[in-house]
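# no sequence on this one, just coordinates:
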């Protein structure tokens, strides 16, 4: 019923070496894989013109061969064995869009060992096994491209490597998870609590049945580790990212932030400091008049501060079949242009200095220096001075103090915005506040990111 993927393809040595079709093998034909096939077929003439040669999907590995045949038809060979695609002698580049970090690692490493370029949208794979994969690719002289793994339709990897190549990057900050941004938008716009907003996201297909990677901030941390590597020339440091999701975020804090002139977004922040790099994923207050505050729904946005270009911002879809396919095919076009060019130079694996002895350290949580929002429940409105006095004793600089607007069933709340202060100092101050008799409940804290030039 299906063509044998090993015997059905014309041997590469029988085709012209220059300008021949770039032959692609793909592992996975789900949401991203099917979108990639559709766009490749629909826009084949434009893609070939931009790549300098045709790009053709010739073999696909899929769990469900019948479903796969319904997508790609008879023109593409099918196999149930991903390793057959990874090692196929007549495939130039392997596209891995199956996901996961175990078997996917083996397929990608096998493809590299057989001299094939790799394109992937699998951020978890690269965050966990990237160091091994990029080292293997560099040794083999092949490219590993992964634009679709970072911000879906936003070409942020290309912007950092090429558009901002002349710059020293100072910081990168972004909304890089569409699911959490959708949830936070619903909490603000419709006054929903977290559970109701999550249920709506799941009903509309924005969140998985198990949304843990999204709502706990892990997906954003995967992506942030890749952004930081490209921005600062540092090794992948996913394990060192400070990660806080949105599961504990209360609708009350969304409303209080709005009262103070801010909106809450789950931000990934990579910032260069004198003694290291901050790597943080956290729900944070952003000024309501800032462009980042107006990124709604499942959209993504990334802002970069660099020394020559200044502030630049990149905006686009944070999810979607063809949106991710756009990035995957852009990587294929880059690979198609590699004839006669060193792959490691033309499409750098990361642009990192793997053997550098002066690699930037990741700052511990206590050393991160930012402004903060505090919501302090008190027993009486008159106790606002007790809160400010305690913060002064703990050497926390206060920039603004207000009382939260009255809400049914909610006691008085003191709202505080601090000037920049080390996280360790703020933690001690919160501990001291919790011990005060005037404080009537748990103190809520969030970072404040002004995202200024």
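Right, received. Where do you want to start? Computed from a predicted model, the values in this text were never measured in an experiment.

# hey, let's count contacts and neighbours off CA atoms from now on
Will do.

# same for the strand or helix carrying residue 335, what does it pack against?
If you go by DSSP states H and E, residue 335 is part of helix 321-336. Judged by 3 or more Cα pairs under 8 Å, 6 or more residues apart in numbering; DSSP states H and E, the packing partners of helix 321-336 are helix 31-42, helix 44-51, strand 55-61, strand 117-120.

# Quick one: residues contacting the residue in the chain sticking out farthest from the centre.
The centre of the chain is farthest from one residue, residue 382, which by Cα atoms, centre = their mean lies 44.3 Å away. Contact analysis of residue 382 by Cα atoms under 8 Å, 6 or more residues apart in numbering lists nothing.

# Confirm residue 314 sits in a strand?
Yes: using DSSP: H, G, I helix; E, B strand; the rest coil, the assignment for residue 314 is a strand.

# Report how many residues lie close to it.
Neighbours of residue 314 under the rule other Cα atoms under 10 Å: 16.

# For residue 276, see how far away it is.
From residue 314 over to residue 276 the distance is 25 Å, taken as Cα to Cα, to the nearest Å.

# got it, and residue 40?
42 Å.

# more crowded one of these two?
The neighbour count for residue 40 versus residue 276, taken as other Cα under 10 Å, is higher for residue 40 (21 against 16).

# Against residue 55, how distant is that one?
Taken as Cα to Cα, the span from residue 40 to residue 55 is 8 Å.

# For the two, list the residues in contact with both.
With Cα under 8 Å, 6+ apart as the test, residue 40 and residue 55 both reach residue 47.

# ok, and here's another one to check against it:
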């Protein structure tokens, strides 16, 4: 039997916000971490691009090096916190080939090249851990990969980007415009100088691909995830959604489908009912709701970004990987046996909410109902915007809604017609292609002035 090592050699790639906190916590909690791993964790080097740059006072200057490739070849565990694809991809491969386990928080790298890295780790018989890649301190990777390994996950809904959640929260809570809310997030350190990856949804899409891969035991390529960001959202839209009993969030949505069998994964602004668990997630926090057949609904909530919270997730993985160096064993291997097909965007099933700005005259409700019915779309709910004076429609038109949609009709009115009115419609689930065709026909219909922003709905 091999003699256990006297210590575990740790190489750190990157000394930014998260990396600096990893260094601090390794020093402050050395005794506890050693007890948990089975041997001391010895930091043997910190790879940086500029060794002369001023850094936090607790970072040992004698450990800084610009030779990242040389560093990874003299470690038992490599912690990669550089971010991006290159050079991390080559460095992670070099570490795995040298027999070192890898801990990374790099969701972009994993979303783009996860399969090849999993294969390389398996070939080298070492660990690949990445809890910090999704939702900061929230242990969602562990939950899906290990805690729910005996269950069948059917759905994952998540607020997985703290920047966008903070921006949207400020827009609805304080009435800020999009640009002002982003500027405030940057001033507070919640957003990067270039917030494109966050506000355009690309960060969330990478995390959605990872979550779906874990939840459904299927490799989900990043390019199969349709993405919409939050740039088009206004404070007025946020307020209107709230007035209708919704909260608008940027959600990563992953769902197992039955007919046809496959998975649906997307990222975009999504409405949830005000009483849904995700509706109350404020500020820069993250939350993920998991639905499974046996366990039912589980919710994971916490800080999704920041140096110390993310470093907590890194250290959790580091202790696990170090424990395997000391005592043997391996992390769970990639589970991709299900091989479910990601549905193309046009075939994904969605529930939608949209407003119709229509002429306020007899026959309009009947026309709208007929168009929806012609496309096979049923209505969950319909609401007419309030007017100073109620709008008059004949009983016959309300009977159309009552018959077709189980009584889900607007309140009857008795006053004279007004020039225009707004119908807010929530559909039952339909596919994206059918919804698009229906909306296109409505937009061209006589008496319809505009189809206002269409939002997907979850939790109804």
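Received it, and whenever you're ready, just let me know what you need. Owing to the predicted nature of the structure, the values given are computational and were not obtained by experimental measurement.

# With distance to residue 87 of structure 1 added, can I get the helices and strands packed on helix 321-336 of structure 1 in CSV?
Shown next, in CSV, are those (distance: least, Cα to Cα, whole Å):
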stretch, distance to residue 87 of structure 1
helix 31-42, 19
helix 44-51, 24
strand 55-61, 12
strand 117-120, 12
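
# highest average neighbour count across these?
For those, the largest average neighbour count (mean count of other Cα atoms under 10 Å) is found in strand 117-120, namely a mean of 26.

# tell me the average deviation of it from structure 2 after fitting.
Compared with structure 2 after fitting, strand 117-120 of structure 1 has a mean deviation of 0.6 Å; criterion: mean Cα distance after the TM-score superposition for structure 1.

# how far does that strand sit from the chain's center?
Its chain's C-alpha centre and that of strand 117-120 of structure 1 lie 18 Å apart, by Cα atoms, centre = their mean, to the nearest Å.

# Please apply the same query to stretch 4-16 of structure 2.
The answer for stretch 4-16 of structure 2 is 30 Å, by Cα atoms, centre = their mean.

# Where does stretch 77-87 of structure 2 end up in structure 1?
Matched against structure 1 by TM-score structural alignment, stretch 77-87 of structure 2 falls on residues 93-103.

# what's in contact with the matching stretch?
22-30, 32-33, 85-86, 104, 108, 111, 116-122, 124-125, 128-129.

# What of stretch 397-416 of structure 1?
Stretch 397-416 of structure 1 is contacted from outside by 256, 259, 372-381, 384, 387-388, 391-392, 417-421, using Cα under 8 Å, 6+ apart.

# Please identify which of the helices and strands packed on helix 321-336 of structure 1 is closest to residue 148 of structure 1.
Among these, strand 117-120 comes nearest to residue 148 of structure 1, with 7.1 Å by Cα to Cα.

# okay, and the closest one goes to which residues in structure 2?
Counting by TM-score structural alignment, strand 117-120 of structure 1 corresponds to 101-104 in structure 2.

# Stretch 317-333 of structure 1 too?
The aligned range for stretch 317-333 of structure 1 is 303-319, by TM-score structural alignment.

# what residues does the matching stretch touch?
By Cα under 8 Å, 6+ apart, stretch 303-319 of structure 2 touches 17-22, 33, 36-37, 77, 79, 103-105, 129-132, 134-139, 160-162, 190, 284-286.

# one more time with 7 Å
17-18, 21-22, 33, 36-37, 103, 129, 131-132, 135-138, 160-162, 285-286 (Cα atoms under 7 Å, 6 or more residues apart in numbering).

# for stretch 347-355 of structure 2, same thing?
264, 422-433, 451-458.

# Tell me the buried residues in that stretch?
Neighbour-count burial for stretch 347-355 of structure 2, counted by 16 or more other Cα atoms under 10 Å, picks out 348, 349, 350, 351, 352, 353, 354, 355.
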